[in-house]
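Visitor: Just to be clear, the model below is a prediction. Sequence and coordinates:
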Amino acid sequence: MTTNHTSLNAGFVSLVGAGPGDPDLLTVKGYRVIQSADVVVFDRLVSRDILSLAKPDAEMIYVGKKLDYHCVPQDQINQILVEKAKEGHKVVRLKGGDSFIFGRGGEELETLAENGISFEVVPGITAAAGATAYAGIPLTHRDHAQSVQFITGHVQKDGREIEWSSLAQSNNTLVFYMGLKQSGRITDKLITHGLDENTPCAVIENGTRKEQRVFQGALNTLPQMASEAESPALIVVGSVTQLHDKLNWFS
């Protein structure tokens, strides 16, 4: 637990990763913290089953985001956490997946630290680990990939370009978060920088949920697969995706 200097009547914030979708993947600590919260500030992808764990009198604040639309801007979310904690509440900031992997959890904690609010972090199973496991796609495998890289499909905040050349020249498994809309660009950049257009890949839609679907193909068919999938979805590039047919246990 990370504790900061704070006033005697200030509350406390728990940053909790809810996991990728299946409510059974919530951690035991996450379960306990949610049940004791006075205020739950939650994102769009948190399941109703997990939200139902909160106390009946807990204040539930929705701050979900989806592509090209933010219900509540990030700076306003940060302020909500500060204000609720300063009112003396036990606050849970509940995010899908893991809060520190493309979840802006670090930004929110920076704001809390700057305002003298005490906090803790409860990790969650990130979508890349959960969705691929439920799809029977090992992220690493001695015969296929010795490492894995997680990449955001969104344009970086400062406009910097992804290091496409290093991604394309590696034998890693590549996992793109939030990449459906950028699938054509991802394909073009990887092929342009040297990755074989026949490299196997997959798109996992609604990973770990009962409605999960897995699309398989080659890199040059990725835009077509992405057009058939709906958000939330992950793009996985690498030969490990070929193991889906053999290892698929969840269907």
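Guide: That came through, no problem.
Visitor: use CA for all of it now, contacts and neighbours both
Guide: OK.
Visitor: First-to-last residue distance for stretch 234-242?
Guide: The first and last residues of stretch 234-242 sit 16 Å apart, counting by Cα to Cα, to the nearest Å.
Visitor: Next up, the contacts around L190.
Guide: W164, S165, L167, A168 (Cα atoms under 8 Å, 6 or more residues apart in numbering).
Visitor: Buried residues, the one helix or strand it maps to. List them.
Guide: According to DSSP states H and E, L190 maps onto helix 183-192. By neighbour count with 16 or more other Cα atoms under 10 Å, helix 183-192 contains the buried residues S183, G184, I186, T187, K189, L190, I191.
Visitor: now the helices for the stretch 101-250 of the chain?
Guide: Using DSSP state H, counting those that start in this stretch, the helices of the stretch 101-250 of the chain run over 105-114, 127-134, 164-168, 183-192, 222-228, 244-247.
Visitor: contacting residues around the shortest one?
Guide: Looking back up the chat, that one is helix 244-247. The contact list for helix 244-247 (Cα under 8 Å, 6+ apart) reads A135, G136, I137.
Visitor: Counting neighbours, which bits of that helix end up buried?
Guide: The neighbour-count check on helix 244-247 (16+ other Cα under 10 Å) flags H244 as buried.
Visitor: Same question for the third one.
Guide: Buried residues in helix 164-168, defined by neighbour count with 16+ other Cα under 10 Å: W164, L167, A168.
Visitor: Looking at the residues you listed, which is nearest R209?
Guide: L167 (29.2 Å; Cα to Cα).
Visitor: Longest helix in the chain, by number of residues?
Guide: Of all segments of type helix in the chain, defined using DSSP state H, the longest is helix 74-86.
Visitor: who does the following helix or strand past that one touch, helix- and strand-wise?
Guide: Proceeding N to C from helix 74-86, the next assigned helix or strand is strand 90-95, under DSSP H and E. On a contact count with 3 or more Cα pairs under 8 Å, 6 or more residues apart in numbering; DSSP states H and E, strand 90-95 meets strand 12-17, strand 39-42, helix 74-86.
Visitor: Swap in 7 Å and give it another go.
Guide: With contacts defined as 3 or more Cα pairs under 7 Å, 6 or more residues apart in numbering; DSSP states H and E, strand 90-95 has these neighbours: strand 12-17, strand 39-42.
Visitor: In addition, the following structure is provided for comparison:
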Amino acid sequence: MFNYELSIMNCELSNHYHSYVINVANQGYWACCRKLIILQTVFIDLATFMNKTSNIIKGDSRGYGKVTLVGFGPGDPDLITVKGLKALENADAIFYDDLTNEEFLRRFEAEKVYVGKRSGKHSAEQDELNQRLYERAAKGDNVVRLKGGDPMLFAHGREEIDFLKSRSVEVEVVPGVSSGFALASLLQIPLTHRGLARSVAFVLGHGQKIQTPNADTLLYYMGGAYVSSIAKALLESGRSADTPAALVTNVSLPSQNAVYTTVGDLRYAVFRDTPVLIIVGEVVGFEAEPHAGKTLLFVDEKVDLSEVDKIRFSSPSSVETFRHIYSDDVPKRLLLLASDQETFDAISKI
């Protein structure tokens, strides 16, 4: 209907233009020329505007390609969706980051562009990435932005959509399995459970102020360096120190590992393995007891750390002894626990 109305307007404007030419023809040669030049300019500008408007309504992106945001899932390539695979197969270029599998990407003919982000430079790099996606689409390429997890959960998805759509680039989003959902299924920890948990919240695990939503189950993303801060915030908000918690790394991969603990123990804790998800809530208790692991109270002797998943330190001096014995050979998967702030400061340097 809109395009039909534009056609009618064009015809009417053309008729008015020729009528005006006849009316000014008797006003003298130079007067006629001046008015016709002005009128012609106005009509050209108006016609250009109407054509652009018509193209936008029809979805014409001036020969632009398309950008598809695809969720790769938590890490296991088998968990990507069929629709995501089809988008990769039809892509001219695939922009990927650290949370995807490079070996998996080799099966696709598209050009692969690594766009991993370094800590502290996310904002500037995101702006640059937005521009690069636009430039490839402007050349007519079908572009896939492959993201770990789901494109719309802690993934800058809407920022990319807004940037591209503001430049008339078509954008499609293909959902992916978020790491939080994968964690629940793979560890058999329900995010909700009748009579125990009726709400769940997904929370960013870092920032100036750690949020503690009033939900039964909490999932903290990207909080590895802030384990202690998260626990302290939870305790201050009223969570019991006995609330079960788990730190899960490399969800869905062969190297997946889970360390079970409590909010109270995490108050003075350091965990150095990444990427990590932290799940907090009574539902963790379903798996916490059978997989409690072994906690070592460190004394001044060397032990086999392969069978240990948590080490508790009673003083700064015990930390120094531990560092002297093990040097830099301390597995990152270990959860280091301190009894007080001073000891915590010491283990933070390991």
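Guide: Perfect, thanks for sending it. Remember, predicted model here, so these are calculated numbers, not experimental data.
Visitor: Highest neighbour count among the contacts of helix 244-247 of structure 1?
Guide: Greatest neighbour count in those, by other Cα atoms under 10 Å, goes to A135: 26 neighbours.
Visitor: What's that one aligned with over in structure 2?
Guide: Aligning on TM-score structural alignment places A135 of structure 1 opposite L187 in structure 2.
Visitor: What residue, apart from its backbone neighbours, is nearest that match spatially?
Guide: E287 (7.7 Å; Cα to Cα, 6 or more residues apart in numbering).
Visitor: and the gap between the residue nearest to A229 of structure 1 when sequence neighbours are not counted and A128 of structure 1?
Guide: Nearest non-adjacent residue to A229 of structure 1, counting by Cα to Cα, 6+ apart: E205, 6.2 Å away. To A128 of structure 1, E205 of structure 1 is 12 Å away according to Cα to Cα.
Visitor: One more: V40 of structure 1?
Guide: 25 Å.
Visitor: Same question for E110 of structure 1.
Guide: E110 of structure 1 sits 25 Å away from A128 of structure 1, going by Cα to Cα.
Visitor: In terms of neighbours, single out the busier of the two.
Guide: A128 (26 against 13).
Visitor: residue contacts, the closest residue in space to that one that isn't next to it in sequence?
Guide: Closest residue in space to A128 of structure 1, ignoring its immediate chain neighbours: V175 at 6.8 Å, by Cα to Cα, 6+ apart. Applying Cα atoms under 7 Å, 6 or more residues apart in numbering to V175 of structure 1 gives the contacts A128, Q149, F150, I151, L234, I235, V236, V237.
Visitor: got it, and A138 of structure 2?
Guide: Listed by Cα under 7 Å, 6+ apart, the contact set of A138 of structure 2 reads Y64, G65.
Visitor: Kindly recompute the last result at 10 Å.
Guide: Taking Cα atoms under 10 Å, 6 or more residues apart in numbering as the contact definition, A138 of structure 2 lies against S61, R62, G63, Y64, G65, K66, R132, R167, S168, V169.
Visitor: Aligned against structure 1, show me the partner of the residue nearest to L187 of structure 2.
Guide: Superposed on structure 1 with TM-score structural alignment, E287 of structure 2 falls opposite H244.
Visitor: quick check, D60 of structure 2 in a strand?
Guide: No - applying DSSP: H, G, I helix; E, B strand; the rest coil, one finds D60 of structure 2 to be coil, outside a strand.
Visitor: So it sits against V169, correct?
Guide: Yes - counting by Cα atoms under 10 Å, D60 of structure 2 does reach V169; the two are 9.4 Å apart.
Visitor: who has more neighbours, those two?
Guide: Taking other Cα under 10 Å, D60 of structure 2 and V169 do not tie; V169 has more neighbours (23 against 15).
Visitor: and that one, what pairs with it in structure 1?
Guide: Taking TM-score structural alignment, the alignment pairs V169 of structure 2 with I117 from structure 1.
Visitor: Overlap in contacts, E205 and A128 of structure 1.
Guide: A233, L234, I235.
Visitor: residues contacting the second one?
Guide: The reference is to L234 of structure 1. Residues counted as contacts of L234 of structure 1 (Cα under 10 Å, 6+ apart) are 127-128, 131-132, 153, 175-180, 202-207, 214, 226.
Visitor: Of those residues, which are reproduced in structure 2?
Guide: Retained in structure 2 (both residues aligned by TM-score structural alignment, their matches' Cα atoms under 10 Å) from the contacts of L234 of structure 1: 127-128, 131, 153, 175-180, 202-207, 214.
Visitor: Next step: those residues restricted to strands.
Guide: Those of these mapping onto strands are V175, F176, Y177, A202, V203, I204, E205, V214, per DSSP state E.
Visitor: Aligned counterpart of S47 of structure 1 in structure 2, please.
Guide: Taking TM-score structural alignment, S47 of structure 1 has N101 as its aligned residue in structure 2.
Visitor: how do the contacts of L190 of structure 1 look in structure 2, which are kept?
Guide: Shared with structure 2 under both residues aligned by TM-score structural alignment, their matches' Cα atoms under 8 Å, the contacts from those are W164.
Visitor: ok, the equivalent of L219 of structure 1 over in structure 2 - how many residues close by?
Guide: Aligning on TM-score structural alignment places L219 of structure 1 opposite V263 in structure 2. The local packing of V263 of structure 2 (other Cα under 10 Å) involves 26 other residues.
Visitor: Help me confirm that V263 of structure 2 comes into contact with A241.
Guide: Yes - with contact defined as Cα under 10 Å, V263 of structure 2 counts as touching A241 (5.1 Å).
Visitor: one step back: of the contacts of helix 244-247 of structure 1, which is the nearest to G30 of structure 1?
Guide: Using Cα to Cα, A135 comes nearest to G30 of structure 1 of those, at 24.3 Å.
Visitor: my read: the closest one touches E211, true?
Guide: No - using Cα under 10 Å, A135 of structure 1 is not in contact with E211; the gap is 12.0 Å.
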